[in-house]
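In: Have a look; sequence and predicted model below, questions after that.
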Amino acid sequence: MIYELRRYTLHPGRRDTLITLFEREFVEPQEAAGMRVAGTFRDPGAPDTFTWLRSFPDMETRRTALESFYDGPVWRAHRDAANATMIDSDDVLLLRPAAGPPLPSWDRPPVGAAEPPAALYVATICHVEDGFAEFFARQVAPALAEAGAPPVGRLESEHAENTFPRLPVRTGETVFVWFTRFARPEDEREVDLSLLEARLTAPPVRLRLRPTARSSMR
């Protein structure tokens, strides 16, 4: 399985415009082309961003699925409206599952759903060296669970060549990403990451993410 963690920088005040368009026009056509829209999010601390995840069975399927969608009629009809909301769409991490539980998924509400779920996800992005996934599983995940913030999904860098170069991805980085889910924002737990310091090559980045109305991660 291959994942893209995509974080767009948007023109001020345009996030809800993009999310409305995305959830109405782009979810089902992408999935019909052979990919899965795994999660779509607002970051309450960064109102001019849109963060989302999509997945593919493998890199070759990624190529054919993206060709089908981006050369197809739906994107052609709506790309100008989508692109008009964006300043930058190239902050993309290419990832694969690491050992541990898979990302959670629920049935997606239908087109037109407007009420977002109450949950909060925290995505922690760490720049690491080889062997970090095993260290995380052995020492970090149990400590997080004990602190009330168990990881609900773990991803690590996929270093394969980008099979769809029209959409750039970040290169030259090795990252490990884990997600934590809280039923409500007020349930969020601050966790001590000092255990990681000696294993990281840069400070960790934490994204606080609220699912959109039609997100499968809820």
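Out: In hand now; what should we look at? Numbering: from 1, shown residues only.
In: can we go C-alpha only for contacts and neighbour counts from here?
Out: OK.
In: Which neighbouring elements make contact with the longest strand anywhere in the chain?
Out: Ranked by residue count, the top strand of the chain under DSSP state E comes out as strand 86-97. Judged by 3 or more C-alpha pairs under 8 Å, 6 or more residues apart in numbering; DSSP states H and E, strand 86-97 is in contact with strand 2-10, strand 151-157.
In: how would you label residue 54: helix, strand or coil?
Out: strand (DSSP: H, G, I helix; E, B strand; the rest coil).
In: show me what contacts it?
Out: 3-5, 35-39 (C-alpha atoms under 8 Å, 6 or more residues apart in numbering).
In: Same check on residue 82?
Out: 18, 21-22.
In: quick one: which of those residues has the most company?
Out: Highest neighbour count within the contacts of residue 82: residue 18, with 19 neighbours (other C-alpha atoms under 10 Å).
In: That residue: which element?
Out: helix 15-21 (DSSP states H and E).
In: The structure to be compared is supplied as follows:
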Amino acid sequence: MIVEMRTYQTKPGMRTRFIEIFEAKTRPEHDRLGMPIAGPFLSVEDPDIFFFMRGFPDIDSRETMKARFYEGRLWKEELEAVLMPMLERYDVVVVDDPDGRIAW
């Protein structure tokens, strides 16, 4: 499995609202598309940072599956305009989990 390790920094005070929308809208759509999510995990040192992991069956399916989400109606018509302005930045590290160490 290929895993994206994603760290997000929201604008001050926006983390709770971002995660509410993430849980209500983003996670169900990812589940529907076959992209499991582990997290979110909240930073105990910074109230504006959280982390989650997103899985893909293999490297070849990653771009296709991401495109289904980011080019889809939910992202384009609803989430992008709401979530992106809440972010200061985000970082993504892509890793391989060949031994299935991450329990989804």
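Out: The structure has been received and is ready for your questions. Note that the structure is predicted; figures quoted are calculated from it, not measured.
In: returning to what we had before: now the helix or strand following the helix holding residue 18 of the first structure on the second structure. Mean distance?
Out: Once the chain leaves helix 15-21 of the first structure, the next helix or strand it forms, by DSSP H and E, is helix 27-33. Its aligned residues in the second structure lie a mean 1.4 Å from helix 27-33 of the first structure after superposition (mean C-alpha distance after the TM-score superposition for the first structure).
In: Whatever residue of the second structure lines up with residue 24 of the first structure: neighbour count?
Out: Counting by TM-score structural alignment, residue 24 of the first structure lines up with residue 24 in the second structure. Close neighbours of residue 24 of the second structure, defined as other C-alpha under 10 Å, add up to 10.
In: Would you mind measuring from residue 24 of the second structure to residue 17 of the second structure?
Out: 11 Å (C-alpha to C-alpha, to the nearest Å).
In: quick one: which of the helices and strands packed on strand 86-97 of the first structure is nearest residue 144 of the first structure?
Out: Residue 144 of the first structure sits nearest to strand 151-157 of all these, at 7.2 Å, using C-alpha to C-alpha.
In: The helix or strand just after that closest one corresponds to what range in the second structure?
Out: Downstream of strand 151-157 of the first structure, the next assigned helix or strand under DSSP H and E is strand 175-182. Under TM-score structural alignment, strand 175-182 of the first structure corresponds to no residues of the second structure.
In: Based on its surroundings, how many neighbours for the nearest residue to residue 34 of the first structure once chain neighbours are set aside?
Out: Nearest non-adjacent residue to residue 34 of the first structure, counting by C-alpha to C-alpha, 6 or more residues apart in numbering: residue 65, 5.1 Å away. Counted with other C-alpha under 10 Å, residues neighbouring residue 65 of the first structure total 21.
In: any idea of the angle the host helix or strand of residue 65 of the first structure forms with strand 2-10?
Out: According to DSSP H and E, residue 65 of the first structure maps onto helix 59-70. Interaxial angle of helix 59-70 of the first structure relative to strand 2-10 (axes from the mean of the first three to the mean of the last three C-alpha atoms, to 10 degrees): 40 degrees.
In: what's the next secondary structure element after helix 59-70 of the first structure?
Out: helix 73-83.
In: any chance of the contacts of residue 54 of the first structure in a markdown table, plus neighbour count and distance to residue 82 of the first structure?
Out: Shown next, in a markdown table, are the contacts of residue 54 of the first structure (neighbours: other C-alpha atoms under 10 Å; distance: C-alpha to C-alpha, whole Å):
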| residue | neighbour count | distance to residue 82 of the first structure |
| --- | --- | --- |
| 3 | 27 | 22 |
| 4 | 21 | 19 |
| 5 | 19 | 18 |
| 35 | 24 | 19 |
| 36 | 20 | 19 |
| 37 | 21 | 17 |
| 38 | 21 | 19 |
| 39 | 23 | 18 |
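In: Quick one: these as a markdown table, columns for distance to residue 81 of the first structure too.
Out: As requested, the contacts of residue 54 of the first structure are exported to a markdown table (distance: C-alpha to C-alpha, whole Å):
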| residue | distance to residue 81 of the first structure |
| --- | --- |
| 3 | 25 |
| 4 | 22 |
| 5 | 22 |
| 35 | 22 |
| 36 | 22 |
| 37 | 20 |
| 38 | 23 |
| 39 | 21 |
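In: Give me the mean deviation of the helix or strand that residue 38 of the first structure is a member of from the second structure.
Out: Using DSSP H and E, residue 38 of the first structure maps to strand 36-42. After superposition onto the second structure, strand 36-42 of the first structure sits on average 1.4 Å from its aligned residues (mean C-alpha distance after the TM-score superposition for the first structure).
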